[in-house]
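Engineer: what's the 3D shape of this:
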Amino acid sequence: MQNSKQNQTNRVVSWLLNAAKLIGLFVLYQLAMIPTMLPSIMHKTSGIGVVLSALASLVLLGLLIWWLIWLYRRQTPMVSRLPRPTRPIWGLVGMFALLEFGNVLSGLVVQQTPENQVILDKVFATNPVLNVILMALLAPIIEELIFRGLMYRWLFPRLTSWGRLVIAVAFSSILFALAHTTTFSPAIIAYLPIAIVLNLTYVWFNDIRYSLALHIINNSVAVIGMFALLSH
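Structural biologist: Prediction:
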């Protein structure tokens, strides 16, 4: 009995430590983004300062990606009870269609622009090229490694029952949505569709490449929309 209680305590402590490590990694991600925001805060849209800020963020984010990949590869793969799709491409197409349907519904419900999107719009206006690289490629890589790869391998390594699966997807989806807002506002709903679909994709395929591909496609579509708005 004593050993059982001790093992349970050790598991709880380990889970909390892993959760703290995930928070720390997300904080590092936000710190690496600071140089990209400085030109918009200082109302500068050109000059050597903008270029240096962009290069600083690209270097910091590149180093962070390298470290996250190293951490991810060192972890034991997640065990899932879901069978992998027999036709991965069609499965990915179906998940993308589900994601777009969710985005449309959330757009009808939420009229408020999320704080994260407001910040991205300012960065986009200051340095469109940097924003394309950041939003369409680097951000998806970092966020998938943190919110799908490491989170599941550290916090939910064995999804051997439907209960565990539902709890894991719900927890990680809410955390992902909260990470993209600065306040507990209705704008959180805008991020729930992509959060849920990305988590389901990762759990279903049990391969981070598919959720990463879906994340990049979704963000690339958003970048194209931002370019279209600027051109008008």
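
Engineer: going forward, measure contacts between C-alpha atoms and count neighbours the same way
Structural biologist: OK.

Engineer: how far away is residue 184 from residue 85?
Structural biologist: 36 Å (Cα to Cα, to the nearest Å).

Engineer: what about the two, which has more around it?
Structural biologist: residue 85 (13 against 8; other Cα atoms under 10 Å).

Engineer: Tell me the secondary structure at the more buried one.
Structural biologist: Under DSSP: H, G, I helix; E, B strand; the rest coil, the three-state class of residue 85 is coil.

Engineer: Please determine how far it is located from residue 152.
Structural biologist: 19 Å.

Engineer: Tell me, how many residues neighbour residue 143?
Structural biologist: By other Cα under 10 Å, the residues close to residue 143 number 19.

Engineer: and for comparison, fold this next one:
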Amino acid sequence: MKIVLNSIKVIGLILLSLVCNIIPMYLLQYQNKLSLPAKWGLGLVYIVLIILVIYFLWQAHKKHDSAEVATQKMTAKDIGIALLFFLVARVVAITGTLINQILSGQSTTTNDAALQSLTAFFKNGFFLYTLLYVILVGIVGPIIEEMAYRAFPNHLWFKNSHKVLAGIITTLLFAFPHATTLFEFVLYACIGAILYLAYARRGNIKDSMLVHILNNLPTALYFLFIALK
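Structural biologist: The predicted structure follows:
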């Protein structure tokens, strides 16, 4: 019974992360149908929502951390290792994108293409929504996804043990909503595996959050450049 309840919690957290990701996308697409007060109101409501979601998820996550993990600091060595994980993830992503182009003729994955397509709404748009979208891609999305796809499944299903099985399951969970083809699934599973290894190294979700942010940051900065151009 407990495993069923914990599974419902994990599914709920994944759905929550998807909702948090989708809201700025809808705000961008429907911004021209909103009055200025409505734009500000919905934007501020989303900001409050994200702050509350991250705060309560983090508080719940800390209850599962061991005393050793809770006292860990992010040192220069840890940042350096995170950079190495990031570089490996970039090599995998670039190689995978090139193979995907050969196999499908598409220059990018469906997920990345969908993200980039929303930049069309930047021009003459409500800048707060553009900024929220950029921050979502670069920072907010990675933070919430790391808790939803890695930390809590690890806590609730594996009790911070069975690391190999936990890595496989959480990697598959991460890949599933990001992919639309078998090859994309394999590609995102590889990236998810790298993120899991970053997390499993010390059992500290901050490590995989940092790698995930570094991985998404170039795209976010590119989107910001488009918005400011």
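
Engineer: check contacts around residue 6 of structure 2.
Structural biologist: 156, 157 (Cα atoms under 8 Å, 6 or more residues apart in numbering).

Engineer: mind checking what it lines up with in structure 1?
Structural biologist: Aligned counterpart of residue 6 of structure 2 in structure 1: residue 18 (TM-score structural alignment).

Engineer: what about that match, which SS state?
Structural biologist: Per three-state DSSP, residue 18 of structure 1 ends up helix.

Engineer: So which residue is smack in the middle of structure 2?
Structural biologist: For structure 2, the residue nearest the mean C-alpha position is residue 142 (3.0 Å; Cα atoms, centre = their mean).

Engineer: Confirm for me that that residue is in contact with residue 209.
Structural biologist: Yes. With contacts counted by Cα atoms under 8 Å, residue 142 of structure 2 reaches residue 209, the gap being 6.1 Å.

Engineer: Let's verify residue 53 of structure 1: helix, strand, or coil?
Structural biologist: Classified using three-state DSSP, residue 53 of structure 1 is helix.

Engineer: three-state assignment of the aligned partner of residue 129 of structure 1 in structure 2?
Structural biologist: When structure 2 is aligned by TM-score structural alignment, residue 129 of structure 1 is paired with residue 131. Using three-state DSSP, the three-state assignment for residue 131 of structure 2 comes out as helix.

Engineer: any idea what sits nearest residue 131 of structure 2, other than its immediate chain neighbours?
Structural biologist: In this structure, residue 131 of structure 2 finds its nearest non-sequential neighbour in residue 224, 7.6 Å apart by Cα to Cα, 6 or more residues apart in numbering.

Engineer: element containing the alignment partner in structure 2 of residue 68 of structure 1, please.
Structural biologist: Aligned counterpart of residue 68 of structure 1 in structure 2: residue 57 (TM-score structural alignment). Assigned by DSSP states H and E, residue 57 of structure 2 falls within helix 36-62.

Engineer: Give me the contacts around the strand or helix carrying the residue nearest to residue 131 of structure 2.
Structural biologist: Using DSSP H and E, residue 224 of structure 2 falls within helix 205-228. Residues from elsewhere that reach helix 205-228 of structure 2, judged by Cα under 8 Å, 6+ apart: 78, 82-83, 85-86, 89-90, 116, 119, 122-123, 130-131, 134-135, 137-139, 142-143, 146-147, 150-151, 195-199.

Engineer: Weed out the non-buried ones from those residues.
Structural biologist: 78, 82-83, 85-86, 89-90, 119, 122, 130-131, 134-135, 137-139, 142-143, 146-147, 150-151, 195-199 (16 or more other Cα atoms under 10 Å).

Engineer: So which of the residues you listed sit within strands?
Structural biologist: Here DSSP state E is the test, and those give no hits in strands at all.

Engineer: for stretch 131-142 of structure 2, how far is the first residue from the last?
Structural biologist: Using Cα to Cα, the end-to-end distance of stretch 131-142 of structure 2 comes to 16 Å.

Engineer: rewinding a little: for the match of residue 129 of structure 1, give its distance to residue 7 of structure 2.
Structural biologist: 34 Å.

Engineer: Equivalent analysis for residue 146 of structure 2, please.
Structural biologist: 17 Å.

Engineer: Same question for residue 186 of structure 2.
Structural biologist: In terms of Cα to Cα, residue 186 of structure 2 sits 24 Å off from residue 7 of structure 2.

Engineer: now do residue 83 of structure 2
Structural biologist: Taken as Cα to Cα, the span from residue 83 of structure 2 to residue 7 of structure 2 is 33 Å.

Engineer: Counterpart of the residue nearest to the centre of structure 2 over in structure 1?
Structural biologist: Using TM-score structural alignment, the partner of residue 142 of structure 2 in structure 1 is residue 140.

Engineer: and the residue nearest to residue 131 of structure 2, how many residues sit next to it?
Structural biologist: 18.

Engineer: ditto for the one 3 residues further on
Structural biologist: By other Cα under 10 Å, 19 other residues sit near residue 227 of structure 2.

Engineer: Next: residue 165 of structure 1.
Structural biologist: 19.

Engineer: Give the closest residue to it in space, chain neighbours not counted.
Structural biologist: Spatial nearest neighbour of residue 165 of structure 1, chain neighbours left out: residue 159 (5.3 Å); criterion: Cα to Cα, 6+ apart.

Engineer: List the contacts of that neighbour.
Structural biologist: 78, 79, 80, 81, 165.

Engineer: Kindly recompute the last result at 6 Å.
Structural biologist: Going by Cα atoms under 6 Å, 6 or more residues apart in numbering, residue 159 of structure 1 touches 79, 80, 165.

Engineer: Kindly provide the distance from the last one to residue 211 of structure 1.
Structural biologist: Which is residue 165 of structure 1. Counting by Cα to Cα - residue 165 of structure 1 and residue 211 of structure 1 are separated by 16 Å.
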